[in-house]
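Student: Provided below for reference: sequence and predicted model.
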Amino acid sequence: MRTLIIQLVLIAATGAIVWRFLSGVGQRSQAVRRIALLVFGVLAVASILFPETWTMAANFIGVGRGTDLILYMLVVAFFSFMATTFKRSRDADIRYTKLARRLALDEAVPPSVHRATTAVELPSDVTDDREDDAPGKV
């Protein structure tokens, strides 16, 4: 009876996780991700109901125990998650950099306007001195 209760709790938790990911409003989930999630949910429920299946699969493959096989599969899944997350993060960084550059260029003050607003009127005696000191003048 104790095993049945834990099985029901684990199946309910797995179902809640799958439902949360599939029923999200406004999510841009790809079809492959949804199918993979459904497969994961089915495998999780099957693993809960028939735990000896993993041991038989592990023995068939040559791994000692079913728990070891599950651990190996989770390590591979974790590394694939890390790789895709890193790639997605890198792509987002590139997009943000391009966006920031585009905004900087769009909001920049044109050079002609910038020179006109920052130019300072120099007194005529300073202007004359600068012309006399200019290179090439004799």
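Tutor: Sure, I can see it.

Student: please count neighbours and contacts with C-alpha atoms only from this point.
Tutor: Fine.

Student: which parts of the chain are helices?
Tutor: When secondary structure is read from DSSP state H, the chain shows helices at 2-22, 31-49, 52-61, 66-107, 111-118, 124-133.

Student: show me how far the shortest one is from its chain's centre.
Tutor: On the basis of C-alpha atoms, centre = their mean, to the nearest Å, helix 111-118 is displaced by 42 Å from the centre of the chain it belongs to.

Student: cool, the first one as well?
Tutor: Its chain's C-alpha centre and that of helix 2-22 lie 27 Å apart, by C-alpha atoms, centre = their mean.

Student: next, the buried residues of that helix.
Tutor: For helix 2-22, burial by neighbour count (16 or more other C-alpha atoms under 10 Å) applies to Q7, L10, I11, T14, G15, V18, L22.

Student: relative to helix 31-49, how tilted is it?
Tutor: 170 degrees (axes from the mean of the first three to the mean of the last three C-alpha atoms, to 10 degrees).

Student: next one: the fourth one
Tutor: Between the direction of helix 66-107 and that of helix 31-49, the angle (the same axes, to 10 degrees) works out to 150 degrees.

Student: run the chain-centre distance for helix 66-107.
Tutor: With C-alpha atoms, centre = their mean, you get 4 Å for helix 66-107.

Student: okay, pairing it with this:
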Amino acid sequence: MWIQIILVIGVIAVGLFFTRPTGSDSHLALRRLFLGAFIVVAILSILFPSWLTWAANFVGVGRGADLLLYALVLAFLVFVSTTYRRNVQVNRRITKLARQITLAHAAVEDAELNRKRDGES
């Protein structure tokens, strides 16, 4: 019984932590919906462990633990995929900013050289 209380509190705490707005996440509403569904399923699985076995049998998996493992592998793959895509986007932005900074520095140096040249003539 104590483990159920601890696990439910842990799931809720992690859920609240991950639903905090970051200010830069454009898919925050969708993430909150999926996380809310995860929290409900996690709490039901903790409070009613036989429910997970029933759900596993319903979809053709032998045990609830196997179903949980498959779901976690799928969630991990989605996480890796979205993290990779986000990394690619961030790298593109950094490259674009580096180019813009380089061009701005070149323009400033060119303007300084022109001023020096005009001052000498």
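Tutor: Alright, I've got the coordinates. The structure displayed is predicted, hence computed values, not measured ones.

Student: need the TM-score from the superposition.
Tutor: Taking TM-score structural alignment, normalised by the length of structure 2 as the basis, the two superposed chains have a TM-score of 0.84; 112 aligned residues with a C-alpha RMSD of 1.9 Å.

Student: how about the buried residues of helix 2-22 of structure 1 in a markdown table, adding distance to D133 of structure 1?
Tutor: What follows is the buried residues of helix 2-22 of structure 1, written out as a markdown table (distance: C-alpha to C-alpha, whole Å):
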| residue | distance to D133 of structure 1 |
| --- | --- |
| Q7 | 93 |
| L10 | 88 |
| I11 | 89 |
| T14 | 84 |
| G15 | 85 |
| V18 | 80 |
| L22 | 77 |
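
Student: A13 of structure 2 matches what in structure 1?
Tutor: Superposed on structure 1 with TM-score structural alignment, A13 of structure 2 falls opposite A16.

Student: next: L72 of structure 2.
Tutor: Aligned partner of L72 of structure 2 by TM-score structural alignment: L74.

Student: H105 of structure 2 too?
Tutor: Under the alignment (TM-score structural alignment), H105 of structure 2 pairs with E107 of structure 1.

Student: with L44 of structure 2 instead?
Tutor: Match for L44 of structure 2 (TM-score structural alignment): A46.

Student: repeat that for G60 of structure 2.
Tutor: Under TM-score structural alignment, G60 of structure 2 pairs with G62 in structure 1.

Student: next, count neighbours for that match.
Tutor: 10 (other C-alpha atoms under 10 Å).

Student: what's the spacing between it and P110 of structure 1?
Tutor: Using C-alpha to C-alpha, to the nearest Å, G62 of structure 1 is found at 70 Å from P110 of structure 1.

Student: residues in contact with N57 of structure 2?
Tutor: By C-alpha atoms under 8 Å, 6 or more residues apart in numbering, the contact list for N57 of structure 2 reads R63, G64.

Student: number of nearby residues for T53 of structure 2?
Tutor: T53 of structure 2 has 19 neighbours, counted by other C-alpha under 10 Å.

Student: same question, F40 of structure 1
Tutor: F40 of structure 1, neighbours per other C-alpha under 10 Å, totals 14.

Student: again, but for the one 4 residues further on
Tutor: As a burial measure, the neighbour count of A44 of structure 1 was computed by other C-alpha under 10 Å and equals 17.

Student: skip the chain neighbours and tell me the closest residue to it.
Tutor: Leaving out its chain neighbours, the residue that sits closest to A44 of structure 1 by C-alpha to C-alpha, 6 or more residues apart in numbering is T14, at 7.1 Å.

Student: distance check, the residue nearest to R63 of structure 2 when sequence neighbours are not counted against R99 of structure 2.
Tutor: Spatial nearest neighbour of R63 of structure 2, chain neighbours left out: T53 (5.4 Å); criterion: C-alpha to C-alpha, 6+ apart. Taking C-alpha to C-alpha as the measure, T53 of structure 2 falls 55 Å from R99 of structure 2.

Student: can you check R93 of structure 2 too?
Tutor: Distance of R93 of structure 2 to R99 of structure 2, computed by C-alpha to C-alpha: 10 Å.
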